[in-house]
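# Sequence and predicted structure are below.
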Amino acid sequence: MTWTQTIRASAAADNRRRAVPAIALWRAVVFVGGIALWAAISASDLFPAGLLPSPAAVAVALGEQIVTAQYWEALGLTLWGAAVGLAAAAVVGIAIGILTAASSAAELSMRFLIDFGRAFPAVALIAVMVLILGRGIELKATLVFVAVVFLIIVQTQQGVRRIPPSILETARAFRTPRGLLVRRVMLPSAAPSILTGLRLGASVAVLVAISTEVLSGSAGIGNQITDAQLGANPPVAYAYIVTAGLLGFGVNAGLERLQSAIVRWRPPVKGED
C-alpha cells in the first residue's frame, strides 16, 4: 500500500467512525417505526387476528419458547444443517474457483454449469431428495450445498482475477510451485472476496435450511413454524419467524466482523462488500 492509499484509507475509516452514531440512531428509529406500524396494522382489524398477531403477543410467545429445550433443539438443528452444507460448499467452491480463475480453459469449460447452478432454485430438489436422503441432516446439508457452492465459486473467481498480473508474473519468473503459489499468493490476495462469498453464502444457507424444514417437515425452526400454524397458534409461529430473522442477522453480522478482522490489512476494493 502506498503512502497516498494509506492516507485515503485512514480518512475513510475516520469518516465511517464518525457516521456510526448517526447510523445507529436511524436504525433504532426504523426498528421502532416498524414495530409501531406492525402494532397499528394488527390493532386495525385489517387482517384476522389469526393471520397477524400483535407484537406484544409474539414477544410473550417468544419469551415462553426461549426457556424450552424444544426451542434450542430446533435452533441447533437448523444451524447444524446450514453449517455442514456451507462448510462443504466452501471447500469445493474455493477449490473450483481458484482452478477456473487460474485457467482460461477450465473457466470456459465450466461457465455454463456455474451460470446454470447460480440460477437453479435448490428447494426445487426437495421432493426428489426426500426420497433419496430422507428428512435428516443430509437433506438440509445437500440443498444448502447446492444453493451456496456456485456463489462461493464466483466470488473466489473474482478475487483471484483481481490479483495484479505483475504479482503472478513475478511468482512464475521465480518458478514458484503451483501449491505454494495458491497458498501464499492466490488465497491471501483473494481472501476479501472469498470471505464476502462465505458471508453471503451463510445467510443463504440459513434461509435454505429453514425453507427445507418448512417444505419437507425436517426437524428445526421451519418445522416449528409449520407445526404452530397447523396448531392454530400464530404467536408461536411468528415467534419462530422472528427467531429465523434474528438468526440470519446474527450470522451475517458475526461473519462481517470476522471478515473485517481478518482482512484489516487490506484497503477496501471497489465492488467488495
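Yep, that arrived.
# contacts and neighbour counts: CA atoms only from here.
Fine.
# I'd like to know which elements the host helix or strand of residue 243 is packed against.
Residue 243 belongs to helix 234-262 when assigned by DSSP states H and E. Counting contacts by 3 or more C-alpha pairs under 8 Å, 6 or more residues apart in numbering; DSSP states H and E, helix 234-262 packs against helix 55-66, helix 187-216, helix 221-230.
# among the ones you listed, which is nearest residue 29?
Minimum separation from residue 29 across the helices and strands packed on helix 234-262 (C-alpha to C-alpha) falls at helix 55-66, 16.6 Å.
# For whatever helix or strand comes next after that closest one, buried residues please.
Following helix 55-66 in sequence order, the next helix or strand is helix 69-102 (DSSP H and E). Buried residues in helix 69-102, defined by neighbour count with 16 or more other C-alpha atoms under 10 Å: 71, 74-75, 77-90, 92-102.
# picking that back up, so which of the helices and strands packed on helix 234-262 is nearest residue 264?
The nearest among the helices and strands packed on helix 234-262, by C-alpha to C-alpha, is helix 187-216 at 9.5 Å.
# in the closest one, what counts as buried?
Neighbour-count burial for helix 187-216 [16+ other C-alpha under 10 Å]: 187, 189-214, 216.
# Just send the helices and strands packed on helix 234-262 back as JSON lines, with distance to residue 39 too.
JSON lines is the format used below for the helices and strands packed on helix 234-262 (distance: least, C-alpha to C-alpha, whole Å):
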{"stretch": "helix 55-66", "distance to residue 39": "6"}
{"stretch": "helix 187-216", "distance to residue 39": "26"}
{"stretch": "helix 221-230", "distance to residue 39": "20"}
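# can you tell which of those is closest to residue 245?
Of all those, it is helix 187-216 that lies closest to residue 245, at 9.1 Å by C-alpha to C-alpha.
# can you give me the offset of the closest one from its chain's centre?
Its chain's C-alpha centre lies 3 Å from the corresponding centre of helix 187-216 when counted by C-alpha atoms, centre = their mean, to the nearest Å.
# who are the neighbours of it, in terms of helices and strands?
Applying 3+ C-alpha pairs under 8 Å, 6+ apart, one finds that helix 187-216 contacts helix 69-102, helix 126-133, helix 137-161, helix 221-230, helix 234-262.
# now the angle from it to helix 126-133?
On the basis of axes from the mean of the first three to the mean of the last three C-alpha atoms, to 10 degrees, helix 187-216 is oriented at 100 degrees to helix 126-133.
# Count the neighbours of the closest residue to residue 100 other than its chain neighbours for me.
Leaving aside its sequence neighbours, residue 100 sits nearest to residue 107 (C-alpha to C-alpha, 6 or more residues apart in numbering; 4.3 Å). The number of residues packed near residue 107 is 18, by other C-alpha atoms under 10 Å.
# In addition, the following structure is provided for comparison:
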Amino acid sequence: MRKGFALTRAAADRGLAIVLFLIVWELLPRLGLVNRAYLSPPTEVAVAVGKLFANGAVWSHAAASLQRSLSGLLLAIAAGTLLGLLIGWFKRLEAIVDPLLQLFRQISAFALFPVFILFLGIGEASKTAIILWASFWPILLNTVSGVKHVDKLLVDSARSMGASRPYIFFRVVLPAAAPSIFTGIRLGGAYCITALVAAEMIGSSAGLGFYILNSQEIFQIPDMYAGIILLAFLGLALNYALALIEARFTRWRKGLSNNA
C-alpha cells in the first residue's frame, strides 16, 4: 500500500511542472497577455497534432526526420568513438591532433552549413553532414575523457598479472570507459535533433523541421507548434532508446552498486 502511494506521489511530482506549464501556456493567450496569433493555446496545438495523425502526414515527416538524424548520429558514433578511443589510448596521438581538434570544435555546425552545401549540394548528403558534425564532438570528447580517466589501479593490476596491451584495452579500459562513452552518445543524440531542424529548413520537402518552417511561412501557427511538440517527442524517444542500449551494455555497473 505504502509502495503504491509512494509511486503515485512520485509520478505526480514528476508531472506537476508539466501540468503547471500547460496551464500557464493555455491562460496566457486566452487572457490576452500574449498575442494569440503568435502563441496558440495547447488545446489548439493538440487539435493540430490530432489532424496530423488523422491525415497520416505525421508518419512521412517523422520518418524523414528519423532517417536523417539516425544516419548522421550513427556516423558520428562510429567516427567519434573510434577516434576518441585512439586519442585517449595513445598519448602521442593526442598531443599531435589535439590542437587541430580544439580549433575545429569551436566551429558551429550551422556556420559550416554553407560549406557542406557547396561541396555536397542541397540533398541528403549535406543534411547528414551537418548532423554528423554537431553530434560528433560530444561523443569524441566524452570517449577521450572516459579512456583517460580509467582507474589506474585496474590497469596496473591487469598489467601485473601479465595481461597484454590489447587485452588491457579491450577487457579493462573499454568496459570502464563505457559509461562516459554512452554519456557522449546520448549528448550526441540531443545535438543531432537540434541540428536536424536547421538541416531540414533548407532544400527539404519532408521532415518535422521542414513542416515547422513551412507552417510558420503560411502562418499556420498551431501547426507550427504541433511540429515543435512532435520534434520534442522524437528527441525524447531517441534519448530513451539510447538509454536502454546503455543499460544493456553497462549491466555490470548495476552489479557493482548492488554489491556496494
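That came through, no problem. Note that the structure is predicted; figures quoted are calculated from it, not measured.
# so what number do they get for TM-score?
Here the TM-score for the pair of chains, by TM-score structural alignment, normalised by the length of the second structure, is 0.87; 251 aligned residues with a C-alpha RMSD of 2.4 Å.
# closest one to residue 16 of the first structure among the helices and strands packed on helix 187-216 of the first structure?
That would be, of those and by C-alpha to C-alpha, helix 234-262, which comes in at 13.4 Å.
# post-alignment, that closest one versus the second structure, mean distance?
Averaged over the aligned pairs, helix 234-262 of the first structure sits 1.6 Å from the second structure after superposition, using mean C-alpha distance after the TM-score superposition for the first structure.
# Centre of the chain to that helix, how far?
Mean C-alpha position of helix 234-262 of the first structure versus that of the full chain (C-alpha atoms, centre = their mean) differs by 10 Å.
# quick one: buried residues of stretch 112-127 of the second structure?
Across stretch 112-127 of the second structure, burial judged by 16+ other C-alpha under 10 Å covers 113, 116, 117, 122, 125, 126, 127.
# Give the aligned equivalent of the last one in the first structure.
Just to be clear, that refers to residue 127 of the second structure. Counting by TM-score structural alignment, residue 127 of the second structure lines up with residue 140 in the first structure.
# thought its match was touching residue 82?
Yes: applying C-alpha atoms under 8 Å as the test, residue 140 of the first structure and residue 82 come out as touching, 7.0 Å apart.
# Overlap in contacts, these two.
208, 209 (C-alpha atoms under 8 Å, 6 or more residues apart in numbering).
# hmm, who's touching the host helix or strand of residue 171 of the first structure?
Under the criterion of DSSP H and E, residue 171 of the first structure resides in helix 165-173. Residues from elsewhere that reach helix 165-173 of the first structure (C-alpha under 8 Å, 6+ apart): residue 181.
# before we move on, back to that, closest one to residue 12 of the first structure among the helices and strands packed on helix 187-216 of the first structure?
Of all these, helix 234-262 sits nearest to residue 12 of the first structure, with 14.4 Å by C-alpha to C-alpha.
# out of the helices and strands packed on helix 234-262 of the first structure, nearest to residue 3 of the first structure?
helix 187-216 (19.8 Å).
# between that closest one and helix 234-262, how many degrees?
170 degrees.
# Trace residue 69 of the second structure over to the first structure, please.
Under the alignment by TM-score structural alignment, residue 69 of the second structure pairs with residue 82 in the first structure.
# Please report the distance of its match from residue 95 of the first structure.
When distance is defined by C-alpha to C-alpha, to the nearest Å, residue 82 of the first structure is 20 Å away from residue 95 of the first structure.
# Over to residue 257 of the first structure?
Distance from residue 257 of the first structure to residue 95 of the first structure, counting by C-alpha to C-alpha: 24 Å.
# Report how many residues lie close to the counterpart of residue 234 of the second structure in the first structure.
Aligned by TM-score structural alignment, residue 234 of the second structure pairs with residue 247 of the first structure. Residue 247 of the first structure has 18 neighbouring residues, counting by other C-alpha under 10 Å.
# Tell me who's in contact with residue 247 of the first structure.
The contact partners of residue 247 of the first structure, taken as C-alpha under 8 Å, 6+ apart, are residue 206.
# Distance of it relative to residue 78 of the first structure?
To residue 78 of the first structure, residue 247 of the first structure is 10 Å away according to C-alpha to C-alpha.
# Looking at the first structure, which helix is longest?
Longest helix in the first structure, counting residues (DSSP state H): helix 3-43.
# mind listing what's buried in the helix holding residue 243 of the first structure?
In helix 234-262 of the first structure, the ones that count as buried by 16+ other C-alpha under 10 Å are 234-241, 243-244, 247-248, 251-252, 255-256, 259.
# Name the nearest residue to residue 213 of the second structure, ignoring sequence neighbours.
Closest residue to residue 213 of the second structure apart from its sequence neighbours, by C-alpha to C-alpha, 6+ apart: residue 201 at 6.5 Å.
# pretty sure the one you found contacts residue 215?
No: when contacts are counted by C-alpha under 8 Å, residue 201 of the second structure is not listed as touching residue 215 (11.6 Å).
# how many neighbours does residue 19 of the first structure have?
Residues lying near residue 19 of the first structure (other C-alpha under 10 Å) number 11.
# Could you measure from it over to residue 29 of the first structure?
For residue 19 of the first structure relative to residue 29 of the first structure (C-alpha to C-alpha), the value is 16 Å.
# what about residue 223 of the first structure, distance to residue 201 of the first structure?
Separation of residue 223 of the first structure from residue 201 of the first structure (C-alpha to C-alpha) stands at 22 Å.
# so how far is residue 71 of the second structure from the counterpart of residue 182 of the first structure in the second structure?
Mapped onto the second structure by TM-score structural alignment, residue 182 of the first structure lines up with residue 169. As for residue 169 of the second structure, its distance to residue 71 of the second structure is 28 Å (criterion: C-alpha to C-alpha).
# before we move on, what about residue 210 of the second structure?
18 Å.
# do residue 252 of the second structure as well
From residue 252 of the second structure to residue 71 of the second structure the distance is 29 Å (C-alpha to C-alpha).
# again, but for residue 222 of the second structure
Distance of residue 222 of the second structure to residue 71 of the second structure, given as C-alpha to C-alpha: 30 Å.
# same thing with residue 17 of the second structure?
According to C-alpha to C-alpha, residue 17 of the second structure stands 34 Å off from residue 71 of the second structure.
# ditto for residue 62 of the second structure
Computed as C-alpha to C-alpha, the residue 62 of the second structure to residue 71 of the second structure distance reads 14 Å.
# Same question for residue 63 of the second structure.
Distance from residue 63 of the second structure to residue 71 of the second structure, by C-alpha to C-alpha: 12 Å.
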